[in-house]
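Can you look at this prediction? I've put the sequence above it.
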Amino acid sequence: MKHILLAEDEVSVVEFIRRGLIEENYTVSVAFNGSTGLKMALDSSYDLIILDIMLPDMNGLEVCQKLRSNHLLTPILFLTALGTAENVVTGLNAGADDYLVKPFKFIELNARINALLRRANQKAEPEMPSYTNLYVLADLRVDDTAKTVTRSDQPIQLTATEYRLLLALIKNKGKVLSRIDLLESAWDLNFNTGTNVVDVYINYLRRKIDSAAPEKLIHTVVGMGYVLKEP
């Protein structure tokens, strides 16, 4: 049975989530403030952590950063009322794997939990050798075995999310991918999050992939999505 740590200070929210998770056959432990949540996460093993950001005595962003600085790889999902695109990006950059804005429906929370646990299980499985893990478009090269990206033979440093987004684009070069397609590839979600987080990360990629190059490879198709192709 999967064990989830929930760090949330609103009793009504805790009871709503805890009841739903128990019905889904999860074991749930609860922390009502940030410092307790941090201690519990470091002292015990959990399959997933749900963090509110506005927690008493230590906010969720600080808790997340401290967990990642202690090399804790457990999937972390932020559950918070802070819902701007900047809030989402800040949360993801703090080390979270996903971000859900209150108010929310339990069915969506459960879907995101399932997606995070599925991705964590995939990471735990040994990878089979592959001889088709090099993707090339013009002078852009993505080596999915070494997890490296270069353009014009110059290395490009990407975050894990930026890398997954680029990999989805280059695997489908010449094909327009919708925001839902990209959410599914980079965040393992198959529904709209209600934010422009995809657009924000596409802009991050453009700065790193296209800004210094004479030919732009990442293109917007208005009303449809994005495509990686030569001009």
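Okay, I see it.

C-alpha from now on. contacts and neighbour counts both.
OK.

Could you measure from the closest residue in space to N196 that isn't next to it in sequence over to L77?
Nearest residue to N196 in three dimensions, chain neighbours excluded: A85, at 6.1 Å (Cα to Cα, 6 or more residues apart in numbering). According to Cα to Cα, to the nearest Å, A85 and L77 sit 16 Å apart.

rewinding a little: would you agree the residue nearest to N196 is in contact with G194?
No: if you go by Cα atoms under 8 Å, A85 and G194 don't touch, sitting 9.5 Å apart.

A further structure is provided below for comparison with the first:
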Amino acid sequence: MGDRQLVLVVEDEANIRDLVGTALRFHGFVTASASTGAEALREARAKRPDIILLDVMLPDFDGFEVCRRLRDEGDDVPVIFLTARDTPSDTVTGLTLGGDDYVTKPFSIDALVARIRAVLRRAALAAPPPKEQEKEVLRVADLELDESSWLVRRAGVELELSPTEFKLLAYLMRNAGQVLTRAQLLENVWGWTHQANAQVLETYISYLRRKLDPLGPPLIHTRRGIGYTLRP
């Protein structure tokens, strides 16, 4: 398919699905479509899209469940949720499940295309070139993170982390001892340059603490009003 990127459009309303598909093809993308969660999973597995536009409200099971199942299978395809509900809880649910962004209906096609291109750019930057596979092992106190094998151990105990938890912990460890602002963390781990998703960061910090703290003294410390620091 060359440089043309494949967008899977998952939307149960045929008129929106067709409109978005037509607009994306006009902007140079290749498209596939699905109208249910089950169909979305089949298409994602068969066609390996570069990005998925995923409506939250689907007739069989919701877009959050589609994303959860893909992530459980180890599929890190970028996902942008389309939601009619602009509530913080929906946003946090989608993003903590491994979504990359969300767009609230009604949306402008130009804004949607800009968000798709931004997420694809971030995904390309996050994927290391083959020569960079030799990553270092980061160590802080009894915490060890091996970037090449994606292994994390504390006090010799191996921890199961999601890709986003791993990226967040690696960034904290690379900057151990420094106070990192919420804006810095959101930009460097998620690629966001706005503050709207600070609640997502707090959710992920709590996930990491839940996994690290039972094995030793707290390592991630909150600096009220500023951000977080990782130190022994």
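Structure's in. What do you need? Predicted, not measured: the structure shown is a model, and the values here were computed from it.

thinking again about what came up before, mind listing what the residue nearest to N196 of structure 1 touches?
195-197, 200 (Cα atoms under 8 Å, 6 or more residues apart in numbering).

Which of those sits closest to G20 of structure 1?
T195 (24.9 Å; Cα to Cα).

For the closest one, give me its contacts.
By Cα under 8 Å, 6+ apart, the neighbours of T195 of structure 1 are 83-85.

can you put these in JSON lines and add distance to D153 of structure 1 and secondary structure?
Converted to JSON lines, the contacts of T195 of structure 1 look like this (distance: Cα to Cα, whole Å; DSSP: H, G, I helix; E, B strand; the rest coil):
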{"residue": "G83", "distance to D153 of structure 1": "39", "secondary structure": "coil"}
{"residue": "T84", "distance to D153 of structure 1": "37", "secondary structure": "coil"}
{"residue": "A85", "distance to D153 of structure 1": "33", "secondary structure": "helix"}
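
Redo those residues as CSV? Include distance to K105 of structure 1.
Formatted as CSV, the contacts of T195 of structure 1 follow (distance: Cα to Cα, whole Å):
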residue, distance to K105 of structure 1
G83, 15
T84, 18
A85, 20
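
T203 of structure 2: neighbouring residues, count only.
T203 of structure 2 is flanked by 13 other residues according to other Cα atoms under 10 Å.

where along structure 1 do the strands fall?
All strands of structure 1, identified by DSSP state E, fall at 3-7, 27-31, 48-51, 76-80, 98-101, 134-137, 140-143, 148-151, 154-155, 218-221, 225-228.

counterpart of the last one in structure 2, which residues?
Residue correspondence for strand 225-228 of structure 1 in structure 2, counting by TM-score structural alignment: residues 227-230.

how much does the matching stretch stray from structure 1?
Its matched residues in structure 1 lie on average 1.2 Å from stretch 227-230 of structure 2 after superposition (mean Cα distance after the TM-score superposition for structure 1).

Contacts for that stretch, please.
Identification of contacts with stretch 227-230 of structure 2 by Cα under 8 Å, 6+ apart yields 172-173, 175-182, 219-223.

Just the buried ones out of these, please.
Buried by 16 or more other Cα atoms under 10 Å: 172-173, 176-177, 179-180, 182, 219-221, out of the contacts of stretch 227-230 of structure 2.

ok, L140 of structure 1 - how many residues close by?
Neighbours of L140 of structure 1 using other Cα under 10 Å come to 19.

now L54 of structure 2
30.

One more: the one 3 residues further on?
If you count neighbours by other Cα under 10 Å, M57 of structure 2 ends up with 21.

what lines up against it once you look at structure 1?
Match for M57 of structure 2 (TM-score structural alignment): M54.
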